[in-house]
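1. Test case, fold it:
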Amino acid sequence: MWVDSHCHLDFPELAADRDGLIGRAVAAGLRSMVTISTRVRRFDGIRAIAEAHDGIWCSVGTHPHNAHEELDVTAEELVALAEHPRVIAIGEAGLDFFYDKSPREAQEQGFRTHIAAARASGLPLVIHAREADATVTAILTEEMGKGAFKAVLHCFTGSRELAMAGVALGLYVSFSGIATYKSAANLRELAAELPADRILVETDAPYLAPGKFRGKTNEPSYVVETGRVIAEARGVAPEEMARQTTENFYRLFAKADPGRQLSA
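-> Purely as a prediction, here's the structure:
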C-alpha cells in the first residue's frame, strides 16, 4: 500500500470533490495521506479535514510564501497546536528564492522558528526548498548543531549536493510528480542513488500531476504513478517501492497510527 506524504486537501481544486478523491485513493491502494498546512491562521480547516477521516493526518505551519504574514507565530504556539492527535508534522516551512513572494529575511526567520518547533515537539519538519540550496544547507547544518530534529526535503527539485547534505544530517527526501517528467532525468538518477530508507513519495496535489496525468488536477491517487517511475529508476518492483516508502513514512512520521487507514 502507498502513502501520499504531502498534499493540500483544503485547496479549492480538491475541496469540491474530497470524498471522490478519497475513494479513488483507496481504490488505487493508498493507506494514508497528509494534508499540509500553509498558514497557521487557517489551521482549523486543515485539522477538521484530518479529524473527519481515518488515514488522513495533517501538519501545522506557514509556507515561505506567507512567512511575512505570520512572523508573530512562535515556536511555542506551533508546539501547542501540534499536540492535537491528528497533527504529525511541522510545516511546511523553508526558503523559496524562485518566487520570492515573502522577503528573504522573513522566510529565514520563519524557517528557524519552525525548526525550533520541530526540535521541541519531536515531530518532523516538512521543508520547502526552491532555488535556495546553499542557504538551506547552511541553516540546516547550523540548526542541527543546536540540537537534532527530524525533517524531510519535500517535492525535491534541488541539487545532488543538497540531497546528500540532507541525508548526512538524517533527513529524508521526497519525490513528487516532477520526477516523472522527461526533463527530470537528474531527479530519477538521484532517486536511484539515495539510500532506500530515506525516500518518500508525494503528490503536492493539486499541483504537479505526474507525466501520465499531466495537465489534470493532481490528486493523491496519482502518487502511485510517481512511485512506479521511481521504482523503475531504482530497478525494483512497484510493490517493493510501495512497501519501502510506506515503511519510511511511518518511521519518519512516527506519530501517525498505521492502524488508522483510509476508507471510502
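2. Only C-alpha atoms from now on, for both contacts and neighbour counts.
-> Fine.
3. Which residue ranges of this protein form helices?
-> Listed in chain order, the helices of the chain (DSSP state H) span 12-15, 18-28, 43-52, 75-81, 104-121, 133-146, 160-168, 185-193, 223-234, 238-252.
4. List the buried residues of the first one.
-> Read it as helix 12-15. By 16 or more other CA atoms under 10 Å, the buried positions in helix 12-15 come out as 13-14.
5. Mind listing residues that contact that helix?
-> With CA atoms under 8 Å, 6 or more residues apart in numbering as the test, helix 12-15 has contacts from 8-9, 21, 206, 217, 219.
6. Can you add distance to residue 186 and give those residues back as JSON lines?
-> Shown next, in JSON lines, are those (distance: CA to CA, whole Å):
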{"residue": "8", "distance to residue 186": "26"}
{"residue": "9", "distance to residue 186": "29"}
{"residue": "21", "distance to residue 186": "31"}
{"residue": "206", "distance to residue 186": "24"}
{"residue": "217", "distance to residue 186": "25"}
{"residue": "219", "distance to residue 186": "24"}
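7. among those, which ones are buried?
-> By 16+ other CA under 10 Å, the contacts of helix 12-15 give 8-9, 21, 206, 219 as buried.
8. Can you lay out those as TSV showing distance to residue 196?
-> Putting the buried ones among the contacts of helix 12-15 into TSV (distance: CA to CA, whole Å) gives the following:
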residue	distance to residue 196
8	26
9	28
21	29
206	27
219	25
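9. right, and out of those residues, which lies closest to residue 169?
-> Of all the buried ones among the contacts of helix 12-15, the one sitting nearest residue 169 is residue 8; the distance, using CA to CA, is 27.1 Å.
10. Pull the contacting residues for the closest residue to that closest one other than its chain neighbours.
-> Spatial nearest neighbour of residue 8, excluding adjacent residues (CA to CA, 6 or more residues apart in numbering): residue 35 at 4.9 Å. Counting by CA under 8 Å, 6+ apart, residue 35 touches 6-10, 46, 50, 56-59.
11. one more to line up against the first:
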Amino acid sequence: MTQSVITDSHCHLDFPDFDSERPEVIARAVAAGVHRMVTICTRLRLEPQVRAIAEAHDPVFYAAGTHPMSAADEPMATVDELVALAEHPKFVGIGESGLDYHYTADSAEVQQRSLRVHIEAAQATGLPLIIHARAADTDMARILTEGYRAQPYACVMHCFSSGAELARAALDLGFYLSMSGIAAFPKSQELRDIFAAAPLDRVLVETDSPYLAPPPYRGKRNEPGYSVHTAAVGAEVFGIDYADFAAATERNFERLFAKAAAHKAAA
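-> Alright, predicted model coming up:
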C-alpha cells in the first residue's frame, strides 16, 4: 500500500536548532511521509541562507518576508524587493508577515505598514501571503479584508490559534487555516472546534518547527516529520481516515501553493 504523504507547509529549517543535523532532519521527514516542506525566512537579510537550503534539498521550498515581531528592528521591506525574490523557482510564498500584539504591541503601527507591503507583494506576484496573527484579531481582519477588496490575493493563516471571528473573516475571503501542533495539545479543544467548523478544502498542516511540537514530543524541539502527528489529530477532528485527510491537505496545499505543485510536476 502506498504511504500517504503530506506537506509541512511552514517550518524554519534555517534556525540554529537544526544546524548540527539539517540533512538528517529533512531525511527523517521524508521517511515519515512528509514529502515536501516550506521553510520560512523571517528576516529578509537572511534570505540567501534560506534559499540555499531550498536549493540543496529537493523536498524543500521557501518563502520570505519580515516577521511582525521583527518589523521594528529590520529595514522596511519593499514590494519590489519581494517581487524580485519571487523570481526564484523554489520561492513559493510571501511572508511570514502579519501582526503580533502579544509581545510587540508597541510596534503596531510599523507592523501594519509592513503587512500592507507584503499584501501588495502577494497581489503583484500571485503567490500566497503567509500570515502570523497573535493578539491582534480585529486589526488583522480589517487589514486583510481592506487589501482583498482593493485587489484579491491568496493567503494562509499560518499556525492558526486565534479566535473564531478571525477564522470566519479569513475563510469568508477564501483564505486557508493551517493546523499546527497547538491543535493537538490536550487543552486546545476550542481551537479544534474552530477547525472542525471550517471547510476541509481550506485546511493545511504545518509544524512551525523548531517550535510547538505536538504530542508525544511536546516540550522538545519540533521538526517537519512530526507534522504527521498533527495530521492524525486533524483526521480525528474531521472524522475521517488519515489517508483521506492527508489527501485533502495535499490538494489544498497544491491549490494554494501552485508554484510548488508546478515545480514538482516539472521535475
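12. Please report the TM-score between the two superposed chains.
-> Scored against TM-score structural alignment, normalised by the length of structure 1, the superposed chains reach a TM-score of 0.96; 261 aligned residues with a CA RMSD of 1.3 Å.
13. these two touch, right, residue 33 of structure 1 and residue 9?
-> No. If you go by CA atoms under 8 Å, residue 33 of structure 1 and residue 9 don't touch, sitting 9.6 Å apart.
14. Surely residue 140 of structure 2 touches residue 99?
-> Yes. Counting by CA under 8 Å, residue 140 of structure 2 does reach residue 99; the two are 6.7 Å apart.
15. Please enumerate the shared neighbours of the two.
-> residue 133.
16. who has more neighbours, the two?
-> Per other CA atoms under 10 Å, whichever of residue 140 of structure 2 and residue 99 has more neighbours is residue 99, with 28 against 22.
17. thought the more buried one was touching residue 113?
-> No. At 10.1 Å, residue 99 of structure 2 does not count as touching residue 113 under the criterion of CA under 8 Å.
18. Quick check: neighbours shared by those two?
-> Counting by CA under 8 Å, 6+ apart, residue 99 of structure 2 and residue 113 have no contacts in common.
19. just how off-centre is stretch 5-18 of structure 2 within its chain?
-> Relative to the chain's own centre, stretch 5-18 of structure 2 is displaced by 10 Å; criterion: CA atoms, centre = their mean, to the nearest Å.
20. Can you check the distance spanned by that stretch, start to finish?
-> 23 Å (CA to CA, to the nearest Å).
21. Report the separation between residue 110 of structure 1 and residue 174 of structure 1.
-> For residue 110 of structure 1, the distance to residue 174 of structure 1 - CA to CA - is 21 Å.
22. Those two: which has the busier surroundings?
-> residue 110 (29 against 22).
23. which residues does the alignment partner in structure 2 of the more buried one contact?
-> If you follow residue 110 of structure 1 across to structure 2 using TM-score structural alignment, you land on residue 114. Going by CA under 8 Å, 6+ apart, residue 114 of structure 2 touches 66, 68, 71, 76-77, 97-98.
24. what does residue 7 of structure 2 give?
-> Contacts of residue 7 of structure 2 (CA under 8 Å, 6+ apart): 34-37, 205-206, 249-250, 253.
25. same thing but at 7 Å, please
-> 34-37, 250 (CA atoms under 7 Å, 6 or more residues apart in numbering).
26. Ok, residue 15 of structure 2 next?
-> With contacts defined as CA under 7 Å, 6+ apart, residue 15 of structure 2 has no neighbours.
27. To which residue of structure 1 is it aligned?
-> By TM-score structural alignment, residue 15 of structure 2 lines up with residue 11.
28. and the residue nearest to residue 223 of structure 2 when sequence neighbours are not counted, how many residues sit next to it?
-> Using CA to CA, 6+ apart and skipping the chain neighbours, the partner closest in space to residue 223 of structure 2 is residue 209 (5.1 Å). Around residue 209 of structure 2 there are 25 other residues, counting by other CA under 10 Å.
29. mind listing what residue 209 of structure 2 touches?
-> Counting by CA under 7 Å, 6+ apart, the residues that residue 209 of structure 2 touches are 11-12, 222-224.
30. how about a cut-off of 6 Å?
-> Each residue near residue 209 of structure 2 by CA atoms under 6 Å, 6 or more residues apart in numbering is listed here: 11-12, 222-223.
31. corresponding residues in structure 1 for the longest strand anywhere in structure 2?
-> What stands out as the longest strand in structure 2, according to DSSP state E, is strand 91-100. The alignment of strand 91-100 of structure 2 onto structure 1 (TM-score structural alignment) spans residues 87-96.
32. How far does the matching stretch sit from its chain's centre?
-> For stretch 87-96 of structure 1, the distance to the chain centre is 8 Å (CA atoms, centre = their mean).
33. thinking again about what came up before, farthest-separated two in the contacts of residue 7 of structure 2?
-> 37 and 250 (11.6 Å).
34. so how far is residue 199 of structure 1 from the residue of structure 1 most remote from its centre?
-> In structure 1, the greatest distance from the average C-alpha position (CA atoms, centre = their mean) is reached by residue 235, at 24.1 Å. Separation of residue 235 of structure 1 from residue 199 of structure 1 (CA to CA): 14 Å.
35. Residue 62 of structure 1: neighbouring residues, count only.
-> 31.
36. Can you tell me what it aligns to in structure 2?
-> Match for residue 62 of structure 1 (TM-score structural alignment): residue 66.
37. What distance do you get for that match to residue 212 of structure 2?
-> Residue 66 of structure 2 is 20 Å from residue 212 of structure 2, where distance means CA to CA.
38. Could you find the closest non-adjacent residue to residue 249 of structure 1?
-> Using CA to CA, 6+ apart, the closest residue to residue 249 of structure 1 is residue 200 (6.7 Å).
39. Under the alignment, what does the one you found map to in structure 2?
-> Checking with TM-score structural alignment, residue 200 of structure 1 has residue 204 as its match.
40. Residue 170 of structure 1 now?
-> By TM-score structural alignment, residue 170 of structure 1 lines up with residue 174.
41. before we move on, the earlier item: let me know how buried the residue nearest to residue 249 of structure 1 is, in neighbour terms.
-> Using other CA under 10 Å as the criterion, the residues surrounding residue 200 of structure 1 number 31.
42. if I read this right, it contacts residue 171, doesn't it?
-> No. Contact criterion CA atoms under 6 Å: residue 200 of structure 1 and residue 171 do not qualify, at 10.9 Å.
43. Aligned to residue 137 of structure 2, what sits in structure 1?
-> Residue 137 of structure 2 maps onto residue 133 in structure 1, by TM-score structural alignment.
44. tell me the contacts of its match?
-> Per CA under 6 Å, 6+ apart, neighbours of residue 133 of structure 1: residue 162.
45. can you rerun that using 8 Å?
-> By CA under 8 Å, 6+ apart, the contact set of residue 133 of structure 1 is 158-159, 162.
46. Thanks again, I'm all set now.
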